[in-house]
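>>> next comes the sequence, and after it the predicted model I'd like to discuss.
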Amino acid sequence: MKKSKGRVTLPSEQNFLEETKELMERWGADALRDSDGTKLDDEIKQLDAKIYTTYFVARSHNEFAEQHPEEVQQLYLMSQYNTAKDTELEIAFMNGYFTEQIEPDYIHDPKVWWEVIDRTTGEVVDTDNWEVKKTANLLLIRNAVPWHEYTVSFLAYMKWDPTQMYNHITNDWGDKPHEIPFDARQPHSNQFIKTYLKKWLKENPDTDVVRFTTFFYHFTLVFNHLGKEKFVDWFGYGASVSVAALEAFEQEKGYRLRPEDIVDQGYYNTTFRVPSNAYLDYMDFIQQFVAREVKELVESVHESGKEAMMFLGDNWIGTEPYGKYFAETGIDAVVGSVGDGTTLRMIADIPNVRYTEGRFLPYFFPDTFYEGNNPVIEANENWLTARRALMRKPLDRIGYGGYVSLAYKFPDFVNYVEHITDEFRDIYSKIKDVKPYAGIKVAILNAWGKLRTWQSHTVAHGKWYKQTYSYHGVLEALSGSAVDVTFIRFDDVIEHGVPEDVDVIVNVGDAGTAFSGGERWLDEALTAKIREWVYNGGGFIGIGEPTACHHEGRYFQLANVLGVDKELGFSLSTNKYFTEAVDSHFIAEDSNGYDFGESMKNIYALCDETEIIEYTDGGIHLSSSPFGKGRGVYIAGLPFSHENTRLLMRALFYAAHKEDQFKIWYASNIHCEVHAYPEIKKYAVVNNSTEKQVTDVYDGYGKKHSVKLAPSEIIWEEFSDEG
């Protein structure tokens, strides 16, 4: 059998020519790339492959940055909380920050751009009552209220790019210069960025694809005084702030932002926060600016006969791929790090590009490729989780990054990647641009909607804060399941109602977060429209603390739809009689035990119509309830697993009154899945585990047969319209 080739990008480096040729042959690579810290020599660039060259727009030009220190990128940061013990309080506002990364901005007047807040009352301290001691990085408050807490919101320069800093520390780069990020909004920087790119394009004729890593503003990544990560928000707009940006914002939007609009009580508008109108305005403002500037850079790339690729990471802020302005940039392709099925779908579903590419894990760095470690374990886990999603929406290309010379020392890893690349090309050749069968359509309802399609709280390298977090668990389960998924905002429902083609709405998250919704649930139009929609036959699934905001005697604002509420301690005097679990239920038919992750306590049934499916430790963890012609389902938590994926799928079909359609293109074994492609009359039975599996397979006509699968195997079959 002739080996397949193409659709794979291989990292390479200097003095690695023969090994690169070997890996190109074995992995079928048709593109070569450099990485942060590596370069391709001329001999490698002459190989028969597309050449990707990493391009840093707003870093790696220290000679320029040092000439314009006033144009270094900025951040608003907040000091630690400080307690006043008398009427004077001295705050060392740089405590806890890494001085090699952060430097206070004394170029611009602190009295104009900083803010001191009494955090006990929330009041802003008058500028007459404080002064900055610049040489010591101290701020002195006079007329403080004893035993009140105070913070300083200060403007700072970020003099070391966070990604280069991470790579520098991880790889022990020693005295290699710290790369200084500069701001594309500033006049000298803006001109330099455009002029240098045109010069670079002429000097790099061997480059076929300019891999922008990325453009102007890094996601918020601030290090502590030990050089460790202090605050990480992959969606954070903190590094896009500057005096110039704040002044331009005021001119464009008609009002001035406070430092607090960015600092946000020290939460920095993390994606967990329900966004304020001011912050949404600021995001929109940055996105428009970035799109305009990126368009100019992309046009220069195209004029040189090259392609423009954007890395979905590092300095990606403002280039929201599901945002309103992304299409205007003209970018040819997006590449991003694939950590699981969710991150794969985040990349693969991006519209308005010619192709998408995933950088698979592990990254070829010494924190994984060291003697005694087996990188195949991570590679295998990464591939199996991502492959589920690939079966629903394939990437156009895959690849790796880092020091390929490290990976080459692990022959088992090289062998495994050879298998992955072959399997990827086989899947792609069969299903690219083919719509898979989906038995149901699900709408994920939160404060972000479409803007955060397949995104929740990812950080660098595609990892997640908490693998047990239910919102990610739901996304991961859905990323590879036979469902159509859309993402909608609360405002979408208020303004337009529930989309007609949606079968089930899912609201999942902790109380007060952007995912659950917090005070957005106090909007009577929102609750009324969803109640009406469910009553007329829709399905609603709440997970964790859905619709949670204590108001008028309810904690879950859609408690009547869900059939349950949470005891906060206020109604302990009211007896709760409904505790008996049903003997059996459609949702629980495949369950051999439950894993609700961090779960929830003190959930109780409102009435005897609530079908209690799981009740332990004095509380409900799984239940369903009728509501008119529709149904509500409550789940206490849902970390990702094969078991919980099946539980969620059953809950979706039950909520939608589609139980009779559940066993269409279905595998009885929870470790297996069936993906059908009616357009091409093919279906695949997939073993998502590293063990042998046997499963009954139900086709699209309800007929079943038994299938045996080797570990991780995919079996492809054809079918006809007759079944």
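Thanks, I have it.
>>> can we go C-alpha only for contacts and neighbour counts from here?
OK.
>>> what does stretch 113-126 rub up against?
127, 148-155, 243, 259-260 (CA atoms under 8 Å, 6 or more residues apart in numbering).
>>> what's the span of it, first residue to last?
One end of stretch 113-126 sits 13 Å from the other (CA to CA, to the nearest Å).
>>> now do stretch 127-147
20 Å.
>>> hold the first one in mind and look at this next one:
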Amino acid sequence: MSLQTQPASPPSPYEGGRLTLPIQTGMDEDIRSLIARLGADAVRNSDGTELPGIVSELATRVYSTYFVGRGDNAWADAHPEEATRIFLMSDRVVATADGPLGIDLLSSWFADQVRPDTDCDVSRWWQAHDRTTGRELPATAWSVGADGRTVTVHDALAGHVYTVSFLATQIWDPTQMYNYLTNGWDEDPSRAREKPFDVRHEATWAHVRSHLSSWLDEHPEVDVVRFTTFFYHFTLVYGADAAERYVDWFGYSASVSLPALEAFEEEYGYRLSAEDFVDAGYYNSPFRVPTRAFRDWIDFQQRFVTSRVRELTEAVHARGKEAMMFLGDNWIGTEPYGEHFATTGIDAVVGSVGSGATCRMIADIPHVRYTEGRFLPYFFPDVFHPGGDPVAEANRSWLEARRAIVRSPLDRIGYGGYLSLALEHPDFIDRIEQIVSEFRSIHARSAGHRPLAPGFKVAVINSWGRLRSWMTHMVAHALWYRQTYSYLGVLEALSGLPLDVEFLSFDDVRAGAARDVKVLVCAGAEGTAFSGGAQWADPELVAAVSSFVTGGGGLIGVGAPSAHPAHGVTFQLADVLGVDREIGWGLSTRRPLPRVQEHFITQDLTDGLDDGEGTPDVVVTSPTTRVLDAADGQVRLAVNEVGRGRAVYASGLPYCAQNSRLLHRAVLWAAGQEEDFSRWAALDPRVEVAAYPDGRTTLVINNALEPVTTTVPTPQGPRTVRLEEGGHQWLTAAAQ
């Protein structure tokens, strides 16, 4: 058993309140009343709202959003050459005949947001490709039309597919554009379309520092400068229909500029091209195994961004104010789990909480004094409208996040948007009051300590390692959910389980960093950065993980772990896992039909494994494999013992209470500690238990929206509890 403790923290921030409330002008009495009711000890403005004149009377702390790279159109208009840039790719166009082929660069992009940059050396920074052959065309083989948005491939070949990768100027900030379109600000002439600018240019950087200095002088009422955020926006590009087309919360495609590209070449000794960012249209999404060039660019930009962030935070500190970073919008280059973040001097990080995993992503950030979660729903009219149900979204957000908060508490929570919209839904305010009270009780009763966990580490291994701790699926499309069941579901479950979790890269595993770990987890769809893809072509990696297991370690594989067809298997860890995926090459080999057995891991399954989209055609490869769940002759859940170690395989694991329980059992079984399971878990999988280091305090939470009666473990022995829907109970034994 380990004590996941943290040093007894001072009574801050900021003592008992722990709530940040968005406010706006024109509703002074409502604000006073709501602050008193909810006990908010900090207030903030949001994009599109202003702090009222009474702000200094209201709370312990006053936050103000501050936009470093936008919000000053006078500067942007006077220096158009210093606007931020982005690399984009045209549509894939099929040549229907030999000869000239015209390609409209913006046929699927939002012309109000981006404009092709024809002022740069297009022969150097643009590229045209024959995607059928994979060949880049020489610059003489294509030309840009007078309209600046049409490229002609002079001698296209019939049946071949062509694209153009081009540098574009960003003429509208993506977040402000989203807020503008969502709220219908086009009807308000005072709402300008804000243009972003790039601090890589020395004139803009000098202006940014000067503007911040003046702003600090003009706003003595502000205690916390909430940088929203810094310099480079994650990749968010709209389509011609004014709807989101490509969203990558980790994307670096919009962090480019000619000075940066030239500085990179000078430092690293090789030149980056448009293709290094466009990536054939994948844009280096986090699901792609990262290339050397992309890794180098991330590190290059991290060092630049963090050094300039440090200058801004020093200016804030010199005025006696705190510097807070919003983990979103223009966060690219800050990388809170990167090696350079500690140099920024940031006091706090606030981020949007949409799940348990995103909650842990914020709460676990090192090198800051405190963390804050901005809870959903945001007070915008897409949710707060007649017929809307913000209470349902608040319940979902809270119940998913609460599991993670119990394991790694945020220091504060808050909300954002238009308070006036929230007040139109009194049932929502009632629910928020309950949530805030429960959040405070977690801090008060836990006395600043994390709950107990078994005395071993669980390491999630992937291509990114610590850099992407708890970072999974921050995209706006439904497709991610089907494609990332294997990874997202595992992380969501782990975020609230009584386990000590860390993240390792495959490079870490090769170097032996898993020595102090008991269980490795490899989960993800085939070919992705999370399952590893071509990384598993390296025999050193395969041998390192295999030796880890045979030497007594545990392995849990979900989805397509180590999938890379070679050497007679699809899963390169098939001999450890005891299963493999049949991709059609071995159909002439007769496979035994899986015979399902009972097992410790499946004792809480009621109707079989819910593997979501699952991974098809998984077959048994070892006589020692035990199949725990199967359907249509295909393995969905299995275990194997090899050497002194144990392995578990699941074809998919979308998050739900039952699957979270199954993963908890799987981890303890893989670690050889299944006999201790009853010390950590309630009888009902919908209920979770946290025991604290004092040996007397236990928190029990109900993750279901219905009442539950169950038996739970406490240091003094099992107890039966009844919990209301979504409710919780503190169980405290008398001091001995």
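Received it, and whenever you're ready, just let me know what you need. No experiment lies behind these values; they were computed from the predicted model shown.
>>> buried subset of the contacts of stretch 113-126 of the first structure?
148-155, 259-260 (16 or more other CA atoms under 10 Å).
>>> out of those, which are inside strands?
Residues of these located in strands (DSSP state E): 149-155.
>>> those residues into a markdown table, with extra columns for distance to residue 455 of the first structure?
Listed next are those as a markdown table, based on distance: CA to CA, whole Å:
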| residue | distance to residue 455 of the first structure |
| --- | --- |
| 149 | 35 |
| 150 | 34 |
| 151 | 32 |
| 152 | 32 |
| 153 | 29 |
| 154 | 30 |
| 155 | 29 |
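>>> now the helices: where do they sit in the stretch 1-150 of the first structure?
Applying DSSP state H, counting those that start in this stretch to the stretch 1-150 of the first structure gives helices spanning 17-27, 42-45, 62-67, 110-113.
>>> now render those helices as a markdown table, adding distance to residue 483 of the first structure.
Shown next, in a markdown table, are these (distance: least, CA to CA, whole Å):
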| stretch | distance to residue 483 of the first structure |
| --- | --- |
| helix 17-27 | 32 |
| helix 42-45 | 43 |
| helix 62-67 | 49 |
| helix 110-113 | 49 |
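>>> nearest to residue 370 of the first structure, out of those?
helix 17-27 (19.2 Å; CA to CA).
>>> just give me the mean distance for the closest one relative to the second structure.
Comparison of helix 17-27 of the first structure with the second structure after fitting gives an average deviation of 0.7 Å (mean CA distance after the TM-score superposition for the first structure).
>>> and that helix, what does it pack onto?
Packed against helix 17-27 of the first structure by the contact rule (3 or more CA pairs under 8 Å, 6 or more residues apart in numbering; DSSP states H and E) you find helix 42-45, helix 411-431.
>>> switch to 7 Å and redo it
helix 411-431 (3 or more CA pairs under 7 Å, 6 or more residues apart in numbering; DSSP states H and E).
>>> can you pull the contacts of the residue mapped onto residue 12 of the first structure from the second structure?
Taking TM-score structural alignment for the superposition, residue 12 of the first structure sits opposite residue 23 in the second structure. By CA atoms under 7 Å, 6 or more residues apart in numbering, the contact list for residue 23 of the second structure reads 31, 43-45, 51, 419.
>>> mind doing that once more with 10 Å?
Residues near residue 23 of the second structure by CA atoms under 10 Å, 6 or more residues apart in numbering: 30-31, 35, 43-46, 49-52, 55, 415-420.
>>> show the buried residues in those residues.
31, 35, 43-46, 49-51, 55, 415-420.
>>> among the residues you listed, which are in strands?
43-44.
>>> what residues are up against residue 277 of the second structure?
86-89, 165, 251-256, 283-285, 293-294, 297.
>>> could you redo the last one with a cut-off of 8 Å?
Applying CA under 8 Å, 6+ apart, the residues near residue 277 of the second structure are 87, 252-253, 283-284, 294.
>>> just say helix, strand or coil for it.
Using DSSP: H, G, I helix; E, B strand; the rest coil, the structure places residue 277 of the second structure in helix.
>>> that one matches what in the first structure?
Taking TM-score structural alignment, the alignment pairs residue 277 of the second structure with residue 262 from the first structure.
>>> same thing with residue 718 of the second structure?
By TM-score structural alignment, residue 718 of the second structure lines up with residue 704.
>>> now its match. Nearest residue, chain neighbours left out?
Leaving out its chain neighbours, the residue that sits closest to residue 704 of the first structure by CA to CA, 6 or more residues apart in numbering is residue 698, at 4.3 Å.
>>> report how many residues lie close to that neighbour.
19 (other CA atoms under 10 Å).
>>> the most centrally placed residue in the second structure: what's it in contact with?
With distances taken as CA atoms, centre = their mean, residue 471 lies nearest the centre of the second structure, 3.3 Å away. Counting by CA under 8 Å, 6+ apart, residue 471 of the second structure touches 357-358, 361.
>>> and the furthest pair within the buried ones among the contacts of stretch 113-126 of the first structure?
Pairwise distances across these peak at 23.3 Å for 148 and 155 (criterion: CA to CA).
>>> tell me how many other residues crowd residue 424 of the second structure.
Neighbour count of residue 424 of the second structure, defined by other CA under 10 Å: 13.
>>> again, but for residue 129 of the first structure
Residues lying near residue 129 of the first structure (other CA under 10 Å) number 13.
>>> the longest helix in the second structure is where?
helix 292-318 (DSSP state H).
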